[in-house]
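> Coordinates for the following, if possible.
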Amino acid sequence: MEYEVFKILIEEGACAERTLCLPDGLAFAHWSNGGGEIDYHKPAHHTLSVYVEGGWGSWRLERGKPVQNGYPGAVCLFADGADSSWRLREHFEFLHFYFHQADLARAAEQVWDAEPGAYEPVPDYFFRDPLLEQSVQLLLASDWTDPAQSLGADHLAQWMLLHVAKGYTRHRGPLPDVRGRLSPAQAARVRDFVEANLAEALSLERLAGTVQLSPYHFARLFRATFGEPPYRYVQRRRMERARQCLERGDEKIVSVALNCGFSDHSQFTRAFRRHFGVSPSAVRPDVAGSEAGV
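Got it, this is the predicted structure:
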């Protein structure tokens, strides 16, 4: 796990009871710790911490002096770039949720059509949040090795991002109310544009430009209209187009890959196998052909 706070805790002798790394880079860690002093120096990510058991002997320090101590259920929000120091005097358990500002911005953009800089967490220590406490208990009661339950953890992580954005950032004022769908004419225009340009790089900004919308607003309306985010829709259509071409058998695999927006054969093969569970050569009429299609 590449998160700095995680590495510091390991170096200081804390025990990572369980860890869960989610597909989009978000991560959970269930910790137990018993003593010592820890300094976090301007980590490049955010950390949401919820005390699970004990914590009365955990103190936050300012200028070397204890100013606050923990308790079961206490929540701390470590913002990226913020220093903090801690003195630990007894065993306790806690759960960490690790994420970057880009994750928080993306969640706000997708749900509320918010500008990326509108939601920056404010460091805060030892406060109560019953919803977060309940969420952590639910997470700890699940089997992190079960794929079905890890998918549920992924959904919970997305909710936690939005919960932080709503309640613990510098954003002020009512949340944007983004509703509705693309009109039938707009949806058709976007669909036709995607089909005509699968070989090219299709950024969110470029797709939004086809219907004169901001990228953030477009992403929300696109998902409401098509049932999936733009990037997933484009990837699915590339895979479906590629399979149709391969099943005809009149193009080499390398050519199909380039015509469906992939920069090289190996990248295409990995994506195709993830999507269909088989290699590109397996769906060609001449199954005996080489994997590279040459």
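
> alpha carbons only for contacts and neighbour counts from here, please
OK.

> wait, doesn't Pro72 sit right on Ser49?
No: Pro72 is not in contact with Ser49 according to C-alpha atoms under 8 Å; the separation is 11.5 Å.

> These two - which one has more neighbours?
A count of neighbours by other C-alpha atoms under 10 Å puts Ser49 above the other of Pro72 and Ser49, at 24 against 18.

> tell me the contacts of the more buried one?
Val75, Cys76, Leu77, Phe78, Phe94, Leu95, His96, Phe97 (C-alpha atoms under 8 Å, 6 or more residues apart in numbering).

> gap between the fifth one and Arg238?
Here Phe94 is placed at a distance of 43 Å from Arg238 (C-alpha to C-alpha, to the nearest Å).

> Name the residue in those two with the higher neighbour count.
Arg238 (25 against 22).

> Please spell out which residues along the host helix or strand of that one are buried.
Here Arg238 sits within helix 230-248, counting by DSSP states H and E. Neighbour counts over helix 230-248 (16 or more other C-alpha atoms under 10 Å) mark 230, 233-235, 238-243, 245-247 as buried.

> which one among those gets closest to Cys21?
Nearest to Cys21 among the buried residues of helix 230-248 is Gln235, at 23.1 Å by C-alpha to C-alpha.

> residues contacting the closest one?
No residues are in contact with Gln235 under the rule C-alpha under 8 Å, 6+ apart.

> likewise Ser135?
Here Ser135 is in contact with Leu156 (C-alpha under 8 Å, 6+ apart).

> Relative to Phe127, how far out is it?
Ser135 is 16 Å from Phe127, by C-alpha to C-alpha.

> again, but for Leu140
For Leu140 relative to Phe127 (C-alpha to C-alpha), the value is 20 Å.

> How about Gln186?
Taken as C-alpha to C-alpha, the span from Gln186 to Phe127 is 46 Å.

> cool, Gln110 as well?
Distance, Gln110 to Phe127, by C-alpha to C-alpha: 28 Å.

> please give me the structure for this one as well, since I'd like to look at both together:
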Amino acid sequence: MKTMGYGTFETLRRQNAVLKGTVELNSGIQLAAWYNNCDTVTVRSDHHTLSLYVADGYESYQKTPHGWKNGGGPDRFCLMPKGDESVWDIRGDLSFVHLYCTDAHLRRVGEEVGTAARRTSPCRKDLRQR
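Purely as a prediction, here's the structure:
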């Protein structure tokens, strides 16, 4: 399958971030493991990015309308929706993983979950027995 070319992935490759590993699923969804330190990163992409800090990140700051917010650390989760600008000041060690996906990926997953739920729902079986 052709690589999607996710903007946030490409932005990080041009920054100080070190790519530790990546895999693209058959669906086109991409996962990447990163390490970064002493970097300022600005992204605005045409896709969604789900980010999970896996180690460190205590000195990671996100720019907000009210100034810089520190909220980083292991097991912290962040969603960067498509079209939104996200600015980060990484002042210390940070290991994180990203999942990159599009609206189409999210719709497909939602449809698959909905279909599976309808097939296995006890309420659905009750309706068929009446």
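
> got TSV for the buried residues of helix 230-248 of the first structure, with distance to Leu26 of the first structure too?
Formatted as TSV, the buried residues of helix 230-248 of the first structure follow (distance: C-alpha to C-alpha, whole Å):
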residue	distance to Leu26 of the first structure
Pro230	21
Tyr233	22
Val234	23
Gln235	22
Arg238	27
Met239	26
Glu240	29
Arg241	31
Ala242	31
Arg243	32
Cys245	36
Leu246	36
Glu247	37
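
> against the second structure, where does whichever helix in the first structure runs longest fall?
In the first structure, taking DSSP state H as the definition, the longest helix is helix 147-167. The counterpart of helix 147-167 of the first structure in the second structure, using TM-score structural alignment, is absent.

> Also stretch 216-228 of the first structure?
Going by TM-score structural alignment, stretch 216-228 of the first structure lines up with nothing in the second structure.

> residue boundaries of the strands in the first structure?
Ranges of strands in the first structure, per DSSP state E, are 15-21, 27-33, 36-40, 46-53, 58-62, 65-69, 75-78, 84-88, 92-99, 124-127.

> For the first one, grab the matching residue range in the second structure.
Alignment note (TM-score structural alignment): strand 15-21 of the first structure is matched to residues 18-24 of the second structure.

> Give me the mean distance between the matching stretch and the first structure.
Once fitted to the first structure, stretch 18-24 of the second structure is off its aligned match by 0.6 Å on average (mean C-alpha distance after the TM-score superposition for the first structure).

> The closest residue to Val23 of the second structure other than its chain neighbours: neighbour count?
Leaving aside its sequence neighbours, Val23 of the second structure sits nearest to Leu31 (C-alpha to C-alpha, 6 or more residues apart in numbering; 5.4 Å). For Leu31 of the second structure, the neighbour count with other C-alpha under 10 Å is 19.

> ok, now how distant is Leu31 of the second structure from Arg44 of the second structure?
Counting by C-alpha to C-alpha - Leu31 of the second structure and Arg44 of the second structure are separated by 18 Å.

> One more: Asn37 of the second structure?
20 Å.

> and Ala74 of the first structure, what pairs with it in the second structure?
So Ala74 of the first structure corresponds to Arg76, using TM-score structural alignment.

> Number of residues surrounding its match?
By other C-alpha under 10 Å, the residues close to Arg76 of the second structure number 14.

> Tell me which residue of the second structure lines up with Glu62 of the first structure.
Counting by TM-score structural alignment, Glu62 of the first structure lines up with Thr64 in the second structure.

> just to revisit the earlier point, mind checking how far the helix holding Arg238 of the first structure is from the chain centre?
Mean-position distance between helix 230-248 of the first structure and its chain equals 24 Å (C-alpha atoms, centre = their mean, to the nearest Å).

> which residues of the second structure does stretch 237-245 of the first structure align to?
Using TM-score structural alignment, stretch 237-245 of the first structure pairs with nothing in the second structure.

> go on, stretch 257-274 of the first structure?
By TM-score structural alignment, stretch 257-274 of the first structure lines up with nothing in the second structure.

> chain center to that stretch: distance?
Using C-alpha atoms, centre = their mean, the offset of stretch 257-274 of the first structure from its chain centre is 23 Å.

> Figure out the length between the terminal residues of it.
Note: stretch 257-274 of the first structure ends 15 Å apart using C-alpha to C-alpha.

> picking up where we left off before, what is the orientation angle of the longest helix of the first structure with strand 46-53?
Calculated by axes from the mean of the first three to the mean of the last three C-alpha atoms, to 10 degrees, helix 147-167 of the first structure forms an angle of 110 degrees with strand 46-53.

> which parts of the match of strand 15-21 of the first structure are buried?
Here stretch 18-24 of the second structure shows Glu24 as buried, counting by 16+ other C-alpha under 10 Å.

> ok, residues contacting it?
By C-alpha under 8 Å, 6+ apart, stretch 18-24 of the second structure touches Thr3, Arg13, Gln30, Leu31, Ala32, Ala33, Trp34, Tyr35, Asn36.

> Am I right that the last one is in contact with Leu94?
Yes: counting by C-alpha under 8 Å, Asn36 of the second structure does reach Leu94; the two are 5.3 Å apart.
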